[in-house]
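Please find the sequence and the predicted model below.
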Amino acid sequence: MEEQPALERLSLNQITTEQWNLREAVVGCVRAEIPWISLWRHKIQEIGLAESKRIIRDSGLKVSSVCRGGMFPAATVKERQERLDDNKRAVEEAAELGTDTLVLVCGPAPDRDITTARKWVEEGIEKLVPFAKSHGVKLGIEPLHPMYAADRSVITTLGQANKMAEKYDPSEVGVVIDVFHVWWDPELYQQIQRAQGRIVGFHVSDWIVPVPDMFKGRGMMGDGVIEIRSIRQAVEAAGYTGPIEVEIINQSIWDRPGDDVLQEIKTSYANHV
């Protein structure tokens, strides 16, 4: 295992530069010699899929993933079907943009019934798999930190994500490991090993103390308490050698010039990932 990951694996998860539109983020990556980018759907929709595809193609950047699909649970059958339809559009966008990975943020319960919400997640994935497979896109289940169970995802541990993914071939469904969401888990390294051959994404940031904001509270790598390098090495030992996405959601970082942020990303990536 490499002591430091190669720069060739570095990917800008676009939410890190929320202050930029897609075109600006792509130009920034080219300027900073960051070879990969992960695209968010709201940024794609701002300028349209065709224009997004053209910008990516002309830049020479590679797309590590599209974020996000998921959000499966809903109170009515009609709403759940609408969400499935939206996930199919997300699959089509991922395929058009040249990535084989759609990140799933699975969604919260529409009421207090978290158990049923988890069943709806499983049903949504089951219905989406054949469509995604026909487009050459893998579904990456991303467990979120438990503090997001009420508003973003009822899937809160890597163990849960593994159990769901194991119902499918690794070419169809895998897991996305984000250090911000899983670093605390006492079963983390055991579950990373369990995910061998099924890891389709790896995201890095840091957990700063105190957390400044529940949603926009992530820190730059090295500014917090996560053993990022140990987790990265475990992920590699489990067979993942793909792009490493820097995904930092933080208002103070969004308020800074994007080019400065990208330079700090490269330094922090080299020193702490």
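Alright, I've got the coordinates.

all contacts plus neighbour counts: C-alpha atoms, from now on.
Will do.

list the helices and strands whichever strand or helix holds residue 122 packs on?
For residue 122, the host element (DSSP states H and E) is helix 114-134. Counting contacts by 3 or more CA pairs under 8 Å, 6 or more residues apart in numbering; DSSP states H and E, helix 114-134 is packed against helix 77-96, strand 138-141.

If you count neighbours, what's buried in it?
114, 117, 118, 120, 121, 122, 124, 125, 128, 129, 132, 133 (16 or more other CA atoms under 10 Å).

tilt between that helix and helix 77-96?
Angle, helix 114-134 to helix 77-96, by axes from the mean of the first three to the mean of the last three CA atoms, to 10 degrees: 40 degrees.

got a list of contacts for helix 114-134?
If you take CA atoms under 8 Å, 6 or more residues apart in numbering as the criterion, helix 114-134 is touched by 70-74, 80, 84, 87-88, 91, 106-110, 138-139, 154-155, 164, 172-173.

this is the comparison structure:
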Amino acid sequence: MAEAVDGCVRHGLEAIGLWRQDVAAQGLGETIELVRNAGLRVSSLCRGGFLTAPGFEEDNRRAIDEAAALEAACLVMVVGGLPGVVPGEPLGTISRDLTAARNHVEDALTLLAPYAAERGVRLALEPLHPMYCADRAVLSTLGQALDLAAPYAPETVGVVVDTFHVWWDPQVFGQIERAGAEGRIASYQVCDFLSPLPADVLLGRGMMGDGVIDFGKLTDAVAAAGYTGDIEVEIFNADVWAADPDEVVTTMKARYGTLIEGA
């Protein structure tokens, strides 16, 4: 955590997206002190969710409390896959009822949204690419996420527009416009979709410009929808993780300037 915060400061970044396991490893109080002393915003805390798993409510209440303490702009919610399906593990006893799983997510929000509202935390529903539907997110489109958010105030439940997850959707531009009209865009995340994907598709994200996504059109749509918050670069990639951090950030800034900021 200390290295990440220091790297942001040295490279002139103004905000940092935090992951709960890293916050826990550093300690919540120490993380708050590091971030505030560095003058950084917390663009998001990732993640809450997995609402289809047993015991979801207790863990998500903790996540909401952490987001409030960090003054995070939102708590990203990866809602979970089919009950019993665990990422990376062989199938055991599972439910194949996708409709029931989505209904369970809807019901879970009725418990968590009021708690988040009381603490001034915005839940950000993140639709994931359909290849993650079984194990990580039964929300696959921005339209589904917006429908789920609709009963709640936009400042309590919003959505994440992540280029990796939505670029393929033929309805994405209309749904981005809808999200803007409803004031629902809580976060815009960018990275590229590699082809071919690696064996572990979770690590199939690339540096912007290394894959197939047209960032100009998506970024223009998000801007036209009125989003003015932080834009996060979120890359899960073994080669990127193994590279020198300063080189990674330098490359990221150059690609961002050309493909995102210059859109």
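It's in. Quick caveat, the model's predicted, so the values are computed rather than measured.

Strands of structure 2, start to end?
Under the criterion DSSP state E, structure 2 contains strands at 15-19, 41-49, 75-78, 123-125, 157-162, 185-190, 192-193, 205-206, 231-233.

got JSON lines for the ones you listed, with mean neighbour count and distance to residue 4 of structure 2 too?
JSON lines is the format used below for the strands of structure 2 (neighbours: other CA atoms under 10 Å; distance: least, CA to CA, whole Å):
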{"stretch": "strand 15-19", "mean neighbour count": "20", "distance to residue 4 of structure 2": "8"}
{"stretch": "strand 41-49", "mean neighbour count": "24", "distance to residue 4 of structure 2": "12"}
{"stretch": "strand 75-78", "mean neighbour count": "26", "distance to residue 4 of structure 2": "19"}
{"stretch": "strand 123-125", "mean neighbour count": "32", "distance to residue 4 of structure 2": "23"}
{"stretch": "strand 157-162", "mean neighbour count": "28", "distance to residue 4 of structure 2": "22"}
{"stretch": "strand 185-190", "mean neighbour count": "24", "distance to residue 4 of structure 2": "18"}
{"stretch": "strand 192-193", "mean neighbour count": "24", "distance to residue 4 of structure 2": "22"}
{"stretch": "strand 205-206", "mean neighbour count": "24", "distance to residue 4 of structure 2": "19"}
{"stretch": "strand 231-233", "mean neighbour count": "19", "distance to residue 4 of structure 2": "14"}
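
Where does the helix holding residue 122 of structure 1 end up in structure 2?
The aligned range for helix 114-134 of structure 1 in structure 2 is 98-118, by TM-score structural alignment.

The matching stretch: average distance to aligned residues in structure 1?
For stretch 98-118 of structure 2, the mean deviation from structure 1 after alignment is 0.8 Å (mean CA distance after the TM-score superposition for structure 1).

Distance check, the spatially most central residue of structure 1 against residue 89 of structure 1.
Note on structure 1: the residue nearest the mean C-alpha position is residue 103, at 5.2 Å, using CA atoms, centre = their mean. Distance, residue 103 of structure 1 to residue 89 of structure 1, using CA to CA, to the nearest Å: 13 Å.

Contact partners for whatever residue of structure 2 lines up with residue 59 of structure 1?
Under the alignment by TM-score structural alignment, residue 59 of structure 1 pairs with residue 38 in structure 2. Listed by CA under 8 Å, 6+ apart, the contact set of residue 38 of structure 2 reads 5, 6, 9.
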